[in-house]
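A.B. asks: Quick one: sequence and predicted model below, then my questions.
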Amino acid sequence: MVKGQYKYSELTGKIIGCAMEVHKILGNGFQEVIYQRALAKEMTLNGLIFSREFEMPIFYKEEQIGTR
């Protein structure tokens, strides 16, 4: 596990662990949506609360240039 060096070290470690588990099981070659679904499943199994495809503003040099 990740040391508690940073404010969100434990959460970051859990997220990375979920992503590594998905990659270990699925490997390469699938469309992005497959990895999104698998990661959502793995994060739920690990008790992580999250939002998929959360829309947020995108800034470039302090100016909003769109959303994603």
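C.D. replies: Received it, and whenever you're ready, just let me know what you need.

A.B. asks: Could you use CA atoms for every contact and neighbour count after this?
C.D. replies: Noted.

A.B. asks: which stretches of this structure form strands?
C.D. replies: In order along the chain, the chain carries the following strands (DSSP state E): 57-60, 63-67.

A.B. asks: between these, which one is nearest to residue 14?
C.D. replies: Distances from residue 14 to each of the strands of the chain were compared using C-alpha to C-alpha; the minimum, 25.9 Å, belongs to strand 57-60.

A.B. asks: quick one on the thing from earlier: using TSV, lay out the strands of the chain together with mean neighbour count and distance to residue 39.
C.D. replies: As requested, the strands of the chain are arranged in TSV below (neighbours: other C-alpha atoms under 10 Å; distance: least, C-alpha to C-alpha, whole Å):
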stretch	mean neighbour count	distance to residue 39
strand 57-60	10	23
strand 63-67	10	23
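
A.B. asks: Take this one as well and set it beside the first:
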Amino acid sequence: MITKAYLTDLVYRVNGAAIEVHKHLGPGLLESIYHKCMIRELALRGINFQSELVIPFEYKGLKLESDLRCDLFIENCMVLELKATNKIIPINVAVLMSYMNHLEAPIGLMINFNVENIFHQGQKTYVNSFYSRLED
């Protein structure tokens, strides 16, 4: 059963993986490089994930083929979006929140590797209505 405490621990573990990747690579590389390294780091830490998961999409009862893919879907409950950009803009957050809603994921994490200090500048956690339904 997924609880808020479980998600807090999961965020901590995924952030730790991102810090490790950033420590070895630093800022300034392509998002695809960070993605590959995060896959390796998550696997080394025993964190289950799906990479480039196709987002299910439905419109008025019609299931649609979709080219929407989240970077990583962690432990079937967290959407992880990776960036390597100068600034996270509102559309980046909107996309993350949309993926979270379509996957019914209560929590999402945006990690931007193009910063000097990833812990203070490069990560932000987001929750939605599915989170408020969870037990502490």
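C.D. replies: Structure received. Note that this is a predicted model, so its numbers are computed, not measured.

A.B. asks: Superposed, how do the two chains score by TM?
C.D. replies: TM-score for the superposed chains, counting by TM-score structural alignment, normalised by the length of structure 1: 0.73, backed by 61 aligned residues with a C-alpha RMSD of 2.4 Å.

A.B. asks: hang on, the earlier thing: could you dump the strands of structure 1 into JSON lines and include distance to residue 10 of structure 1?
C.D. replies: What follows is these, written out as JSON lines (distance: least, C-alpha to C-alpha, whole Å):
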{"stretch": "strand 57-60", "distance to residue 10 of structure 1": "27"}
{"stretch": "strand 63-67", "distance to residue 10 of structure 1": "29"}
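
A.B. asks: Enumerate every residue touching the residue most central in space within structure 1.
C.D. replies: Note on structure 1: the residue nearest the mean C-alpha position is residue 15, at 6.1 Å, using C-alpha atoms, centre = their mean. For residue 15 of structure 1, the set of contacting residues under the criterion of C-alpha atoms under 8 Å, 6 or more residues apart in numbering consists of residue 43.

A.B. asks: what's the answer for the one 3 residues further on, then?
C.D. replies: Contacts here follow C-alpha under 8 Å, 6+ apart; on that basis residue 18 of structure 1 touches 39, 42-43, 46.

A.B. asks: now residue 69 of structure 2
C.D. replies: When contacts are counted by C-alpha under 8 Å, 6+ apart, residue 69 of structure 2 touches 52-55.

A.B. asks: now it, nearest residue through space, not along the chain?
C.D. replies: Spatial nearest neighbour of residue 69 of structure 2, chain neighbours left out: residue 54 (4.5 Å); criterion: C-alpha to C-alpha, 6 or more residues apart in numbering.

A.B. asks: Quick check: the one you found touching residue 70?
C.D. replies: Yes: using C-alpha atoms under 8 Å, residue 54 of structure 2 is in contact with residue 70, at 6.8 Å.
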